[in-house]
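Peer 1: can't give you the sequence, but here's the structure:
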């Protein structure tokens, strides 16, 4: 999975920076990448390239930096950027005119004061950066032990070292506010480094760590999703999904972000439906709605005193019955309006892609004809055939008798 930029110049294809052989556990090669579709286009004469570039750090963390020195930078270059204190090391993820689009998307002014790029990273910078990356995993495990020893209700989810190894940022999640002043002192004494604590939400934690969702693909939050909108249970109700928290919750423990993807389409389709809480007055009693099929525009009703017996009606029929109720005219019975065409018909599956017949197990087996004569084996006939002289002697003996 390593990109060509970080694996170039190596014989075995291992990335230079993270040494994870393309697993992207710390190198974040494929997280929140942007395709530069203007890379093969040159600028008009007399126009200078945009002096701001986007730099990517660990686990998809990105920031904008200004190129004051007018260095020739391209996507994939490892650069040393300004930080407080010291400097940080990152990889350029986007350069050129598309940076303006990204800045506008993230609501950053084009003339804002940004940190600058010092230089292209030297081999010494890369060596220090790779050594700092190797320390992150043991430091994270030890940091969790120190937090548990202080009985703090927090979880250290990730640790990120600065490129020069002078500072470490500890990302944590917590339900309530945590007093970690003593924890910072323990971290500074244990690791002999400058410590910064940063709280992230549960969705941000899942986006940093990454993973595979129930759909079989990588998590949206760790690949392309940047804005985390709130997801309510009403989104599942509008889409007629069962309110099962085990199926609706993602790896972050919250409702899945994909519940909002098709919500607008369902809301537009439900505008032509009557209210789900509508009741139809009939001579046999009041009928209430039990189920809705948005795709087929069908609604199921049942009497209040007979909730087990459902009757399927089309949306047009329900509206017709409601119009009669508005005129204080009760409907005779909902059985008279049952949509006969809405009944489920047997599905006829077709062998479209060369699959076997679905009813192959229902076909009767062919009976074996046991009375069928077997074909003679020529080898057996030759072995069992008697010599011709013996046959003649037997016939002659029978004649004498």
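Peer 2: Cool, got the structure. Because the structure is a prediction, the values reported are computed rather than measured.

Peer 1: drop to CA atoms for contacts and neighbour counts, all remaining ones
Peer 2: Fine.

Peer 1: residues contacting residue 276?
Peer 2: Residue 276 makes contact with residue 289, according to CA atoms under 8 Å, 6 or more residues apart in numbering.

Peer 1: Sorry, slip of the keys, the one I care about is residue 101.
Peer 2: Per CA under 8 Å, 6+ apart, neighbours of residue 101: none.

Peer 1: Against residue 55, how distant is it?
Peer 2: Between residue 101 and residue 55 the computed distance is 15 Å (CA to CA, to the nearest Å).

Peer 1: Residue 317 too?
Peer 2: Residue 317 is 60 Å from residue 55, by CA to CA.

Peer 1: got it, and residue 263?
Peer 2: 34 Å.

Peer 1: Settle it for me: which of those two has more neighbours?
Peer 2: residue 55 (26 against 16; other CA atoms under 10 Å).

Peer 1: what about that one, which helix or strand?
Peer 2: strand 52-56 (DSSP states H and E).

Peer 1: Specify the angle between the very next helix or strand once past that strand and strand 52-56 in degrees.
Peer 2: Next along the chain after strand 52-56, taking DSSP H and E as the criterion, comes strand 62-66. Computed with axes from the mean of the first three to the mean of the last three CA atoms, to 10 degrees, the direction of strand 62-66 lies at 150 degrees from that of strand 52-56.

Peer 1: on contacts alone, who are the packing partners of strand 62-66?
Peer 2: Contact here means 3 or more CA pairs under 8 Å, 6 or more residues apart in numbering; DSSP states H and E; on that basis strand 62-66 packs against strand 52-56, strand 115-120.

Peer 1: Included below, for side-by-side comparison, is a second structure:
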């Protein structure tokens, strides 16, 4: 995170590169041995990574801990074990995941291990504004905290939500009370359903504002006045989803049938042995 431009003295020679490779090869063995020492000393800390300087003069030990740890004796043991100056540096869980690396649920490398250096706090309100289900298993990253990517599109959602009316109660119509079921923030479409009905009715955000204004004046419209174009789009989406489910269902069935046929072909015929015994 240091933005200062450091001075370059010279180009690394072949001897410098050889020395650097030897130093890099020491890191894994030092990490495993240090973990054993920490376990023997019964210290409540988790050692994540060890980083040697290129000149092999100092090693930085990165660790995480829930409580404050007295590692003065540990530094002495590590210094005598590896014959090097030791620096202990505590890091957060996000930084720990960044140093260890990995693949996220999106299929790409972790942001914290590739390009992200500024770790901003992420709250559950970021998920609420984006209409995401508050499922800890899906919202948590490999560090155990909320995913950093929840903040990436938050400003866009916040600006789009300015055009979406806040529906704290049900909409009152002559047909009955209509309850909000879901919202398409960028499409500015809101789905409402009547009590006792399984079908949801899509209406625009402008129409919702109109009904809310009428309800404030103790007036009730005859119905929601559903936009026919929106209802057709919703019907097409529902049919498409049903067809996709059927395709997945029958594809898995056909795969299972092929597997069972292959098993029957590869299974030895028991009747052949019985016939030989009879003869």
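Peer 2: Yep, it's here. All values reported here derive from a predicted model rather than from experimental measurement.

Peer 1: Would you tell me which of the helices and strands packed on strand 62-66 of the first structure gets closest to residue 391 of the first structure?
Peer 2: Judged by CA to CA, the one of those that comes nearest to residue 391 of the first structure is strand 52-56, at 100.8 Å.

Peer 1: so that closest one matches what in the second structure?
Peer 2: Strand 52-56 of the first structure corresponds to no residues in the second structure, going by TM-score structural alignment.

Peer 1: Packing partners of that strand?
Peer 2: Short answer (3+ CA pairs under 8 Å, 6+ apart): strand 52-56 of the first structure packs on strand 62-66, strand 87-94, helix 98-105.

Peer 1: so of the ones you listed, which one's packed in deepest?
Peer 2: Neighbour counts (mean count of other CA atoms under 10 Å) averaged over each of these peak at strand 87-94, with a mean of 24.

Peer 1: Show the subsequent helix or strand relative to the helix or strand residue 249 of the second structure falls within.
Peer 2: Residue 249 of the second structure belongs to helix 228-266 when assigned by DSSP H and E. Later in the chain than helix 228-266 of the second structure, the nearest helix or strand by DSSP H and E is helix 270-278.

Peer 1: For that next one, which outside residues touch it?
Peer 2: Counting by CA under 8 Å, 6+ apart, no residue sits against helix 270-278 of the second structure.

Peer 1: Return the set of buried residues in that helix.
Peer 2: Across helix 270-278 of the second structure, burial judged by 16 or more other CA atoms under 10 Å covers no residue at all.

Peer 1: What's the match for residue 83 of the second structure in the first structure?
Peer 2: Under TM-score structural alignment, residue 83 of the second structure pairs with residue 192 in the first structure.

Peer 1: residues near its match, how many?
Peer 2: Neighbour tally, residue 192 of the first structure, other CA under 10 Å: 11.

Peer 1: Where in the first structure does stretch 112-122 of the second structure fall?
Peer 2: Under the criterion TM-score structural alignment, stretch 112-122 of the second structure matches residues 221-231.

Peer 1: One more: stretch 26-39 of the second structure?
Peer 2: By TM-score structural alignment, stretch 26-39 of the second structure lines up with residues 135-148 in the first structure.

Peer 1: Can you point out the buried residues in that stretch?
Peer 2: Buried residues in stretch 135-148 of the first structure (16+ other CA under 10 Å): 136, 139, 140, 143, 144, 146, 147.

Peer 1: so of the residues you listed, which ones are in helices?
Peer 2: 136, 139, 140, 143, 144, 146, 147 (DSSP state H).

Peer 1: so can I have JSON lines of those residues showing distance to residue 154 of the first structure?
Peer 2: Below are these laid out as JSON lines (distance: CA to CA, whole Å):
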{"residue": "136", "distance to residue 154 of the first structure": "19"}
{"residue": "139", "distance to residue 154 of the first structure": "16"}
{"residue": "140", "distance to residue 154 of the first structure": "13"}
{"residue": "143", "distance to residue 154 of the first structure": "11"}
{"residue": "144", "distance to residue 154 of the first structure": "9"}
{"residue": "146", "distance to residue 154 of the first structure": "11"}
{"residue": "147", "distance to residue 154 of the first structure": "7"}
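
Peer 1: Go through these and name the one nearest residue 160 of the first structure.
Peer 2: Out of those, the member with the shortest distance to residue 160 of the first structure (by CA to CA) is residue 136, at 6.6 Å.

Peer 1: Next, the contact list for that closest one, please.
Peer 2: With CA under 8 Å, 6+ apart, residue 136 of the first structure has these contacts: 159, 160, 161.

Peer 1: Okay, helices next: where are they in the stretch 101-250 of the second structure?
Peer 2: Under the criterion DSSP state H, counting those that start in this stretch, the stretch 101-250 of the second structure carries helices at the ranges 111-114, 124-129, 136-139, 154-160, 205-216, 228-266.

Peer 1: To residue 172 of the second structure, which of the ones you listed lies closest?
Peer 2: By CA to CA (comparing all of the helices of the stretch 101-250 of the second structure), the closest turns out to be helix 205-216, at 6.6 Å.

Peer 1: Quick check: that closest one compared with the first structure, mean distance?
Peer 2: Here helix 205-216 of the second structure, set against the first structure after superposition, deviates by a mean of 1.1 Å using mean CA distance after the TM-score superposition for the first structure.

Peer 1: Which stretch of the first structure lines up against that helix?
Peer 2: Going by TM-score structural alignment, helix 205-216 of the second structure sits over residues 315-326 in the first structure.

Peer 1: Next: stretch 60-67 of the second structure.
Peer 2: Against the first structure, stretch 60-67 of the second structure falls on residues 169-176 (TM-score structural alignment).

Peer 1: list the buried ones in that stretch?
Peer 2: Here stretch 169-176 of the first structure shows 170, 171, 172, 173 as buried, counting by 16+ other CA under 10 Å.

Peer 1: thought the last one was touching residue 158?
Peer 2: It refers to residue 173 of the first structure. No: contact between residue 173 of the first structure and residue 158 fails when scored by CA atoms under 8 Å: they sit 9.8 Å apart.

Peer 1: Just the ones in helices from the buried residues of stretch 169-176 of the first structure, please.
Peer 2: Per DSSP H, these never map to helices.

Peer 1: Tell me the one among those residues nearest to residue 399 of the first structure.
Peer 2: Looking across those and measuring by CA to CA, the closest to residue 399 of the first structure is residue 173, at 113.1 Å.
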